[in-house]
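Q: no FASTA, just this:
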C-alpha cells in the first residue's frame, strides 16, 4: 500500500526499517517484503517498546526512497485501526 499510494517501484527504494509490536512473533516483516519481490534493498526489523495500553498487532514501516515528491505529496499509509494513531496524516 505504501508503494502503491505513492506511485513508487522497487528501484525507488533505498532501505526499509520495520518495527513490530512484541505480540507479533510468527515471522519477520522483512520476509514478507522479500516475498513481494523487494530483494535487493536493505531491510531491518526491530521490536516496538512494550508499553502498557499500546495498540497491539502493529507493524510500522519507515521507507527511505528517492523521489521527486515533496513532503506534502507523500501519502502516509495507516491501515485498519492504526489510522487512529495519526489522525492528522492518515489517509
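A: That came through fine. This structure is a prediction, so every number in the text was calculated from the model and none was measured. Residues are numbered from 1 along each chain as shown.

Q: contacts and neighbour counts: CA atoms only from here.
A: Noted.

Q: by contact count, what packs against the helix ranked longest in the chain?
A: Longest helix of the chain, by residue count under DSSP state H: helix 29-35. Helix 29-35 is packed against strand 13-20, strand 43-47, with contacts defined by 3 or more CA pairs under 8 Å, 6 or more residues apart in numbering; DSSP states H and E.

Q: secondary structure element for the spatially most central residue of the chain?
A: Closest residue to the average C-alpha location of the chain: residue 61 at 2.0 Å, with CA atoms, centre = their mean. Assessed by DSSP states H and E, residue 61 sits inside strand 59-65.

Q: want to compare, so here's the second one:
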C-alpha cells in the first residue's frame, strides 16, 4: 500500500505576550519546528492555515512568518480561534498541508501548548 501524498500536520504554540515581536518569534519558531520534525522543506507545503486566540491583536501570524523570511510563495490563511470559556490564552495554532509522501506526521505543541493535546505531545 502506498503512503498518501497529502498530509495535514498540526501544531500550536503559546505566545509570551501580545507584541509584534513575540508573535513573530512564536510563529517562526513553531513553523521551523514543524518543518524540522517532519523532514519538510517549504516547497513541500501546499498551504498553511493559522488561528490565533482573540487576546493576540498586535500581529497577524502570516505577516510574522513573511517578515521572518518564510512562506514567500506559500498560500497562508489566518482566522481567529473560537472563544470558549476556560480556553488557553495567547495561542497560535497551525495546520500545515504538505504535498509529499511521508511515512509519519509529527505534530508539534510547544511553549505551553502541550496542554491542548497531551496525547500528541512527544
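A: Alright, I've got the coordinates. Computed from a predicted structure; not experimentally measured.

Q: quick one: distance of the longest helix of structure 1 to the chain centre.
A: 11 Å (CA atoms, centre = their mean, to the nearest Å).

Q: returning to that earlier point: now the residue nearest to the centre of structure 1. Nearest residue, chain neighbours left out?
A: The shortest distance from residue 61 of structure 1 to any residue other than its chain neighbours is 4.7 Å, reached at residue 18 (CA to CA, 6 or more residues apart in numbering).

Q: to which residue of structure 1 is residue 6 of structure 2 aligned?
A: With TM-score structural alignment as the criterion, residue 6 of structure 2 has no equivalent in structure 1.

Q: residue 29 of structure 2 now?
A: So residue 29 of structure 2 corresponds to nothing, using TM-score structural alignment.

Q: isn't residue 28 of structure 1 right next to residue 45, touching?
A: Yes. Applying CA atoms under 8 Å as the test, residue 28 of structure 1 and residue 45 come out as touching, 7.0 Å apart.

Q: separation between residue 91 of structure 2 and residue 75 of structure 2?
A: Using CA to CA, to the nearest Å, residue 91 of structure 2 is found at 21 Å from residue 75 of structure 2.

Q: equivalent analysis for residue 89 of structure 2, please.
A: 26 Å.

Q: helix, strand or coil for residue 28 of structure 2?
A: helix (DSSP: H, G, I helix; E, B strand; the rest coil).

Q: nearest residue to it in space, please, no chain neighbours.
A: Residue nearest to residue 28 of structure 2 in three dimensions, not counting chain neighbours: residue 65, with 5.6 Å by CA to CA, 6+ apart.

Q: go on, residue 82 of structure 2?
A: Closest to residue 82 of structure 2 by CA to CA, 6+ apart is residue 53, at 7.4 Å.

Q: count of neighbours near that neighbour?
A: Per other CA atoms under 10 Å, the neighbour tally for residue 53 of structure 2 reads 20.

Q: the one 10 residues further on now?
A: The local packing of residue 63 of structure 2 (other CA under 10 Å) involves 18 other residues.

Q: check the one 4 residues further on too.
A: Counted with other CA under 10 Å, the burial measure for residue 67 of structure 2 works out to 13 neighbours.

Q: more neighbours: which of residue 89 and residue 75 of structure 2?
A: More neighbours surround residue 89 than the other of residue 89 of structure 2 and residue 75, with 18 against 12 (other CA under 10 Å).
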